[in-house]
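Trainee: next input, structure requested:
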Amino acid sequence: MNARYDAVGDAYRQFKTTAAIPVPERRLFHDLLGDVSGLRVLDLATGYGLYARLALAQGAAEVVGVDISAEMVRGARRATAGDEIAFHTADARDLPELRDFDVVTAVWLFNYAQSPDDLADMAAGAAGALRPGGRLVAITVHPAYDAAGPDWIRYGLVVHDVAPVPRGQRLDVSLSTPTQDIPLTVFRWDADVYAEAMTRNGLDAPTWRVPHIPAEEAARWEPNYWDAAVANPLIAGFSCVRGAADPGGAKARS
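Mentor: Model (predicted):
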């Protein structure tokens, strides 16, 4: 995953600033995150830092961004004015130096897990970085997304191939940008895979939420433009809270 993003860092930035998908994605993030005034926020899979910057704009006192791709981290530093956000290259499954955050955000992290155990390892990394009572906020592929249903091509995503895997699907997709398409492999996991991964690591079961298109945004597009997104949501978000007990996942303290 890191090698692919190292190769397409600037194209991914273009996707985030030109495609339609980030419209509902950003609104969902805003609604899930809520007021973080005075809180410490860790942004996993930070990419070029968009959601780290949004967390800062929503009042966070401290924001740290982490990505497995060194090129993405370099891009995040270039795109972020000043030094209010610290960016690090690291694997979200192994964050031994990052602890006691009030909120951990993970936008498009868990969909890269290649198995339920891999997803649980990612959840362990997130849980280990949270203080007791801290909150995980994530955006991922909707567990009920139907690759054979209404497509998301107009929003900037093309599904090329779908393969069943136990308790989910592997999706070979591409993201459309003005200069190139970005090929990616992501996974759609069933909701119970997420529930097991979170509870196994000291978090409560996810509370799911789908995005909505604000009226002012909908007015910018042609009538019925967002119908496919509403009928077959690709994007879903969830939040869950870390309990008082120490996370018990395999990598939480090993």
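Trainee: C-alpha only now, for contacts and for neighbours.
Mentor: OK.
Trainee: give me the distance between the two termini of stretch 5-25.
Mentor: From its first residue to its last, stretch 5-25 covers 20 Å (CA to CA, to the nearest Å).
Trainee: let me see the ranges of the strands in this protein.
Mentor: Ranges of strands within the chain are 40-44, 62-67, 85-89, 101-107, 130-141, 157-165, 168-176, 181-189, 207-209, 235-241, based on DSSP state E.
Trainee: next, the structure of the following sequence, for comparison with the previous one:
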Amino acid sequence: MQSQFDELAALYEDMALWPFRKDIEIPNVLALVGDIRGLSVLDFGCGTGMYSRLFKERGAKRVVGYDVADGMIKYAKEQEEKNPVGIEFISELTPTLENIFDLVVGVYVLPYAATHEELYTMCSTMAGLVKSGGRLITLPIHPEYDPNPKYYEPYGFRLISDNPYTEGGKIQLELCYSNYDVKVTAYYWSSSILKAALIEAGFSSVEQIELFTSSTGDLNKACSTLKNYIKKPHASILECKKEKI
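Mentor: As a prediction, the model looks like this:
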């Protein structure tokens, strides 16, 4: 399936090393993921498979990476072929995957739902993969992100919107780190709309968790370099739980 991300695989792989991801986002996600030894994990919107590989390194028994972007999934499969660790990369979800995963992780997928219907469909699809008692961890655009286009420029990107904080309003994401100059379209959804869609999709609880600074590496350097980002992060984390039946 073609998508606006088909040609961005190399960029997305490189983005894992950008300071705001390396020192804040990734450690936060992994801390919330916790001990996954022996568990089954699906990486929803896996991109190049970076998180999928991290989950496998941390002892997940089964890891499935799913993405609809042909370019992304091709890149992820190539990495698995070069260094096989037992990750399955797929571009279609089949009924055999329903209600079997202990954990589903969807990093930056909700912002690409353009309508309420698409948002609910995405939430419902992710919920349908999670087993009873399981969890979804997903990162939307922070409901209170800074609308100043230049605010996030020091961290490698700009968020540009003609009507900030409008439900379903377009946000142009411009990636401007190093020699990159790439634009993709995302959409804004408030905390209340996101939570309502996730509850309707089948989760019994949805908790918004704020990003905090890394507990790894040079914390003082991270705090100094990313001081303003920490004040107004562009993303938050939602932890969604399915009631155990």
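Trainee: with mean neighbour count added, can I get the strands of the first structure in a markdown table?
Mentor: Below are the strands of the first structure laid out as a markdown table (neighbours: other CA atoms under 10 Å):
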| stretch | mean neighbour count |
| --- | --- |
| strand 40-44 | 27 |
| strand 62-67 | 25 |
| strand 85-89 | 20 |
| strand 101-107 | 25 |
| strand 130-141 | 23 |
| strand 157-165 | 15 |
| strand 168-176 | 19 |
| strand 181-189 | 21 |
| strand 207-209 | 15 |
| strand 235-241 | 22 |
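Trainee: out of those strands, the one nearest residue 18 of the first structure is which?
Mentor: Nearest to residue 18 of the first structure among these is strand 168-176 (9.2 Å), distances taken as CA to CA.
Trainee: mean deviation of the closest one from the second structure?
Mentor: Here strand 168-176 of the first structure, set against the second structure after superposition, deviates by a mean of 2.1 Å using mean CA distance after the TM-score superposition for the first structure.
Trainee: what's the distance between that strand and the middle of its chain?
Mentor: Centre-to-centre, strand 168-176 of the first structure and its host chain are 15 Å apart (CA atoms, centre = their mean, to the nearest Å).
Trainee: cool, stretch 78-85 of the first structure as well?
Mentor: In terms of CA atoms, centre = their mean, the centre of stretch 78-85 of the first structure is set 20 Å apart from its chain centre.
Trainee: skipping its backbone neighbours, what lies nearest residue 181 of the first structure in space?
Mentor: residue 175 (5.5 Å; CA to CA, 6 or more residues apart in numbering).
Trainee: the one you found against residue 182, yeah?
Mentor: Yes: contact between residue 175 of the first structure and residue 182 holds when scored by CA atoms under 8 Å: they sit 4.9 Å apart.
Trainee: picking that back up, now the residue nearest to residue 181 of the first structure: how far from residue 96 of the first structure?
Mentor: Counting by CA to CA - residue 175 of the first structure and residue 96 of the first structure are separated by 33 Å.
Trainee: go on, residue 90 of the first structure?
Mentor: Residue 90 of the first structure is 10 Å from residue 96 of the first structure, by CA to CA.
Trainee: swap in residue 158 of the first structure?
Mentor: 37 Å.
Trainee: what of residue 150 of the first structure?
Mentor: When residue 150 of the first structure is compared with residue 96 of the first structure (using CA to CA), they lie 42 Å apart.
Trainee: what's near enough to touch residue 245 of the first structure?
Mentor: Residue 245 of the first structure makes contacts with 132, 202, as judged by CA atoms under 8 Å, 6 or more residues apart in numbering.
Trainee: cool, and residue 104 of the second structure?
Mentor: 41, 42, 43, 44, 126, 129, 130, 135, 136, 137.
Trainee: just residue 69 of the first structure next, same as before
Mentor: Residue 69 of the first structure neighbours (CA under 8 Å, 6+ apart): 1, 2, 3, 5, 6, 47, 89, 90.
Trainee: would you mind measuring from the second one to residue 11 of the first structure?
Mentor: The span separating residue 2 of the first structure from residue 11 of the first structure equals 15 Å under the rule CA to CA.
Trainee: those two: who's more crowded?
Mentor: residue 11 (19 against 13; other CA atoms under 10 Å).
Trainee: was I right about the more buried one contacting residue 179?
Mentor: Yes: taking contacts as CA under 8 Å, residue 11 of the first structure lies within contact range of residue 179: 7.3 Å.
Trainee: what's the burial count for residue 220 of the second structure?
Mentor: Quick note: residue 220 of the second structure (other CA under 10 Å) scores 11 neighbours.
Trainee: need the contact list for it.
Mentor: Applying CA under 8 Å, 6+ apart to residue 220 of the second structure gives no contacts.
Trainee: distance check, it against residue 108 of the second structure.
Mentor: In terms of CA to CA, residue 220 of the second structure sits 27 Å off from residue 108 of the second structure.
Trainee: wait, residue 107 of the second structure sits on residue 126?
Mentor: No: between residue 107 of the second structure and residue 126 there is no contact under CA under 8 Å: 11.9 Å.
Trainee: find residues that contact each of the two.
Mentor: residue 44.
Trainee: okay, now the nearest residue to residue 197 of the first structure once chain neighbours are set aside: neighbour count?
Mentor: Leaving aside its sequence neighbours, residue 197 of the first structure sits nearest to residue 120 (CA to CA, 6+ apart; 4.3 Å). Applying other CA under 10 Å, we find 26 residues neighbouring residue 120 of the first structure.
Trainee: just to check, residue 120 of the first structure is in contact with residue 192?
Mentor: No: using CA under 8 Å, residue 120 of the first structure is not in contact with residue 192; the gap is 11.8 Å.
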